[in-house]
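[1] Pasting the sequence and the predicted model now:
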Amino acid sequence: MTNPTPWWRDAVIYQIYPRSWADGNGDGVGDLPGITARLPYLAELGVDAVWLSPFYVSPQADAGYDVADYRDIDPVFGSLSDADALIARAHQLGLRVIVDLVPNHTSDEHAWFQAALAAGPGSLERDRYIFRDGDGADGALPPNDWSSVFGGGAWTRIREADGRPGQWYLHLFDVKQPDLNWENPQVRSEFEDILRFWLDRGVDGFRVDVAHGLVKAKGLPDWSGPMNMLDLPDPTQRPPMWDQDGVHEIYRSWRAVLDGYNPRDAEGYDSARDRVMCAEAWVDPPERLARYVRPDEFHQAFNFDYLNAPWQADSLRATIAASLAADDAVGAPTTWVLSNHDVVRHASRLGLPVGTARPNGIGADDTQPDQELGARRARAASTIMLALPGGAYIYQGEELGLPEHTALPDEVRQDPTFARTAGAELGRDGCRIPMTWEKDSPAYGFNDTGRTWLPQPTEFADLAVDQQVGVAASSLELYRRLLTERRDRGIGGGSLTWADVDPDVLSFTIRGTTGEQTTMLANLSAASVTIPPGHEVLVDSDPDGDGTQVAPDTAVWLRRTS
């Protein structure tokens, strides 16, 4: 029997950062058994699936995004049997499991790269990566002027087996993350096999890291512009390392692999069994991003335009409208996200002055967010996001209102960005702090030893899960109400109609798949606004809301009474 709406079109997916979710063995680093033990919490929260950041064998130079073996689990996280147990338990609880895949680069400790170093220039082993002779006298200069996303240059020169200075290899990220050569058919075949390995173990899909970066422009031309496509002054420009047309052929082949596990032309096809892919593609404009979610490519792509939109009604309205229009044109759902493991948490980001460029980390010496304002706006932002049609992603702890850790000592920072920029960019550690489960337990319940790979701020204590469960005014209970109403009213699969209201008020109505209408009204002005006549409040982001007014920086869901 075919389900009318594939599960992924309106799914709410919860991101788990394995190092920081729950630590089962007390060594200070989260692990798979810890995750498995805490999965009932997510089932009760009301999400549809979990996405796990990388847990593969890795030297952890970039917290697991430097993979040395794609078919095994790093001992710090557990074992393959632990992964199997996690997948089985999730499925028992009605949760799907999406795992991270990192195809742009491997670790320099991957067997392939070690073989490339040993084999020498011109070898088949080196052709799996992007090695080039240097420029200038004796090849002493890098092959082009590309920069690393993490700071510094994107090329490193090796010493050949005989000790002489040799070729250079490309690494768009850390020096320990050499880029693969996706023009090599062996690379393409290997990753199709990796997909099958995890699909055979029961995973429900993949979040694909740096999905816009696999193919580089022919000739590797120089590029001195911004490395983030969303920062380009001219969005029609495309840096030679990002969003090249050749990536789409790769993803069409991957989609065929996934669809092979649930053939659409087979008798008994059921869309509930679809295996899916979501693209991490920092691509602009929306029409260009929509190319990744054409019917034979990705199912979803992260909407970073929405994440980056300033806290202004007109900006949010324009971003939402443009995103929906671009994805509707290719028949894809739009996916919404506010926080993840790579960006300052929105409970802190929204506490900065409107128009502030999104920082790459916040330190003790930086302008500090207004915590109360940030928390208030974060609740409203989540109320807006979960009212939008399509899919949504929740980053671990955002349902608790966790802020960024903005006072981490330099000596504990581990993000390679911090080291590669000599501290000019603080990096992402502040959003990766271990979860808080129990206020009065060691490490706030992260484990029973009190050890944590990054220190937890004291303000996390009052935001612990056990301090919010059953507390009507808490951030956690707000998320639970939003997710319950979203599901019961069919909001994720609904259609959106804009309301004509004050320019500083964002409002739209969703006709859900149940036939019910839900109006979202967010007040981004400086004065309270009155709830429209003939409506009553279903959910209010303001714990002090009185049901008649919407205070500044708050949002409500309404239903008609007449």
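    Cool, got the structure.
[2] C-alpha only now, for contacts and for neighbours.
    OK.
[3] What's the local residue count around Arg89?
    Residues within reach of Arg89, counting by other CA atoms under 10 Å, total 17.
[4] Same question for Pro226.
    Neighbourhood size, Pro226 [other CA under 10 Å]: 13.
[5] For it, list the residues it contacts.
    By CA atoms under 8 Å, 6 or more residues apart in numbering, the contact set of Pro226 is Leu232.
[6] Using the three-state scheme, assign it.
    With DSSP: H, G, I helix; E, B strand; the rest coil as the basis, Pro226 sits in coil.
[7] second one coming, line it up with the first:
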Amino acid sequence: MTSLAPVVTARNDQEAWWRDAVIYQIYPRSFADSDGDGLGDLPGITSHMDHLAALGVDAIWLSPFYPSPQVDAGYDVADYFDVAPEYGTLADFDVMVAAARAVGIRVVVDVVPNHSSDQHAWFRAALAAGPGSPERDRYIFRHNPDGPPNNWGSLFGGSAWTRVEPLTGRPEDRDWWYLHLFAAEQPDFNWDHPEVREMFRDFLRFWATRGVDGFRVDVAHGLVKAPGLPDDALGADRWRGFAVDEDGASVPKTADNGPMFDQPGVHEIYRDWRRVLSAIRPDILLVAEAWVDPPEHMARYVREDEMSQAFNFDYLKSAWRAADLRQVIDTSMEANAAVGAPTTWVLSNHDVVRHATRFGYPPGSEPDGGIGAEDPQPDAALGLRRARAATLFALGLPGGMYMFQGEELGLPEHTTMDDSARQDPAWLRTDKQTRGRDGCRVPLPWAVDAPACGFNTTGLSWLPQPEGWDGYAPAAQETDPDSTLAMYRRAIATRREWRLGRGEIQWLEGLPGQVLAVRNGEVIVVTNTGDEELQLPLAGTVLVQSWNGEMGDRADTVVVPANATVWLAAS
């Protein structure tokens, strides 16, 4: 057996709840709709708190529910201190938090600090005030008569700069531009401005005082830009993940995170936030959404005086190959151990193709820009089989686990959505070259043979649900001991019973190359990523398995089917 490097940094947060928490992401507009308008809402979440309690999660994380024009599904925030009317009221939020508390579930909310909506009062004031005004200094405005101030591209496609004059109609705004790393309706804040910093301190205090237990920080690596705003090596094609040369050929992405990401100044911001939150409660979670390479850079975000956790996107992006997965596990755990931080595991979220679909493609060819009806379609059965195995392996590792709503049901991506129904701004801004994220955001099914599959009682749905969606509903899985929902419940309960999230792993060597096998305390976690059944010389009693069928008794060898995971009690 080989063991990972031990933690070398002592910390005072070793007993914090989030170190081994299973946290369930809720995308509010797609979770449950209580009033029948086709959009999910806070009372809808409250109404299904029993499902979350039975699943066994430790916390829920809500994507934005703040007032917003919904250009980017709420990530264009117009008011950081209220609830969007379509989602409910602050009173509804308080009721939801109380309902979660009553069943032992904590609440985490999104904070969107890189940009606001163009309908935020500050940006409207900035446009009204004119060039050189204090109001405009809260955002990033630049004057350049020769075109955009630099070659930065929006992550949704096109330039990251928009002209001001067409918005104001004033001659003095000619040749002025404002920066937006995402949609034009999402202007970037200027984090050198003290009022921006103070507004977000107020935001943290406001929601923490209402009982929030943590904050997921959107685009955590993007708040601070390189001095002078120099050109980007990828230019306007950063959304592709590669550049395009003058002949139209793709040029591979470099390891550089770009002049708009992972700048040293972001860390001072999070040290400040940690001081603010520690003054309220010392165990409030901060988790970074930061797409950063290499792992050592990611580890800087989770030093004790900054963030609590960062999403392990390298794990999410890994192909279904044992060697690839092991490398990601080793490098991420070693980098985090150097700063005494736990590692998180995540396989799906609201920005990526669901892993039940992603794993239905040959390893290394997984799609990452959405899937349409004209695109190659996945092997749905194989994708779900691998997804169950991948989830069960991740739950057997120490650290935190993040889940995306519906994955406990085995929900796949909606891969045949009519293009006319798409609402993701990436679809239009890339001139319909990337399908976008709508396929993973389809409203959940809750019931069989019901309007909108039980999402509401009217049948309205802001995105169309595919045919047969109600077959994934909890009501269709409750009585099936082999269902994906049953496996998730069993795995989460067993994980807690054996304290796997607080454990340490040792790799088991001498096994076939397609096998991942670790010992975590008294539990052996084994995954066969290959396409053939294997008989392995491992002893133990089956605790949880990812495939259908009776669980075996204690034995000196274990048979692991293709694309499957099993947990064995080794003692």
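    Great, that's in hand. What you see is a predicted model; the values in this text were computed from it and never measured.
[8] what residue of the second structure takes the place of Tyr122 of the first structure?
    Residue 122 of the first structure: Gly, not Tyr. Gly122 of the first structure maps onto Gly132 in the second structure, with residues paired by TM-score structural alignment.
[9] Please report the number of neighbouring residues for its match.
    12.
[10] what are the ranges of the helices in the stretch 101-250 of the first structure?
    With helices called from DSSP state H, counting those that start in this stretch, the stretch 101-250 of the first structure shows them at 111-119, 185-200, 247-259.
[11] Disregarding residues adjacent in the polypeptide, which is nearest to the residue lying farthest from the centre of the second structure?
    Computed with CA atoms, centre = their mean, the residue of the second structure farthest from its C-alpha average is Pro171, at 42.7 Å. Using CA to CA, 6 or more residues apart in numbering and skipping the chain neighbours, the partner closest in space to Pro171 of the second structure is Glu165 (6.9 Å).
[12] Check Ala499 of the first structure too.
    Nearest in space to Ala499 of the first structure, with sequence neighbours left out and distances taken as CA to CA, 6+ apart, is Phe508 at 5.0 Å.
[13] list the contacts for His105 of the first structure?
    Asp66, His171, Gln177, Pro178, Asp179, Leu180.
[14] repeat that for 10 Å
    By CA atoms under 10 Å, 6 or more residues apart in numbering, the contact list for His105 of the first structure reads 65-67, 129, 170-174, 176-181, 209-210, 213-214.
[15] before we move on, what about Gln25 of the second structure?
    Counted by CA under 10 Å, 6+ apart, Gln25 of the second structure has contacts 31, 59-63, 108-109, 348-350, 402-406.
[16] Show me what it lines up with in the first structure.
    Looking across to the first structure (by TM-score structural alignment), Gln25 of the second structure lines up with Gln15.
[17] Could you do Val196 of the second structure as well?
    Matched across to the first structure, Val196 of the second structure falls on Val187, judged by TM-score structural alignment.
[18] separation between that match and Leu170 of the first structure?
    Distance from Val187 of the first structure to Leu170 of the first structure, counting by CA to CA, to the nearest Å: 16 Å.
[19] what do you get for Pro286 of the first structure?
    Taking CA to CA as the measure, Pro286 of the first structure falls 29 Å from Leu170 of the first structure.
[20] Have a look at the two and say which one is more surrounded.
    Comparing Pro286 of the first structure with Leu170 by other CA under 10 Å, the one with more neighbours is Leu170, at 28 against 18.
[21] What does that one correspond to in the second structure?
    Matched by TM-score structural alignment, Leu170 of the first structure corresponds to Leu179 in the second structure.
[22] likewise Asp553 of the first structure?
    Under the alignment (TM-score structural alignment), Asp553 of the first structure pairs with Asn563 in the second structure.
[23] does its match really touch Ala390, like I thought?
    Yes - using CA atoms under 10 Å, Asn563 of the second structure is in contact with Ala390, at 8.7 Å.
[24] any shared contact partners between the two?
    Residues touching both Asn563 of the second structure and Ala390 (CA under 10 Å, 6+ apart): Trp320, Leu384, Thr527, Asn528, Thr529, Ser546.
[25] Check for me that the first one belongs to a helix.
    No - in this structure, Trp320 of the second structure is coil, not part of a helix, as judged by three-state DSSP.
[26] Quick check: chain neighbours aside, which residue is closest to it?
    When the adjacent residues along the chain are set aside, Trp320 of the second structure lies closest to Pro363, with 5.3 Å between them (CA to CA, 6+ apart).
[27] Which secondary structure state does that neighbour sit in?
    Judged by three-state DSSP, the three-state class of Pro363 of the second structure is coil.
[28] Residue in the first structure paired with it?
    Using TM-score structural alignment, the equivalent of Pro363 of the second structure in the first structure is Val354.
[29] give the contact list for Trp336 of the first structure.
    Shown in contact with Trp336 of the first structure (CA under 10 Å, 6+ apart): 12, 300-307, 320, 323, 382, 385-386, 388-394.
[30] let's go with 6 Å and repeat that
    Residues in contact with Trp336 of the first structure, defined by CA atoms under 6 Å, 6 or more residues apart in numbering, are Asn303, Ala392.
[31] Ok, Gly545 of the first structure next?
    With CA under 6 Å, 6+ apart as the criterion, no residue contacts Gly545 of the first structure.
[32] same deal with the one 10 residues further on?
    With contact taken as CA under 6 Å, 6+ apart, Ala555 of the first structure is in contact with Ala380, Leu521, Ala522, Ser541.
[33] now swap in Ala49 of the first structure and tell me
    By CA under 6 Å, 6+ apart, the contact set of Ala49 of the first structure is Ile13, Leu95, Arg96, Val97.
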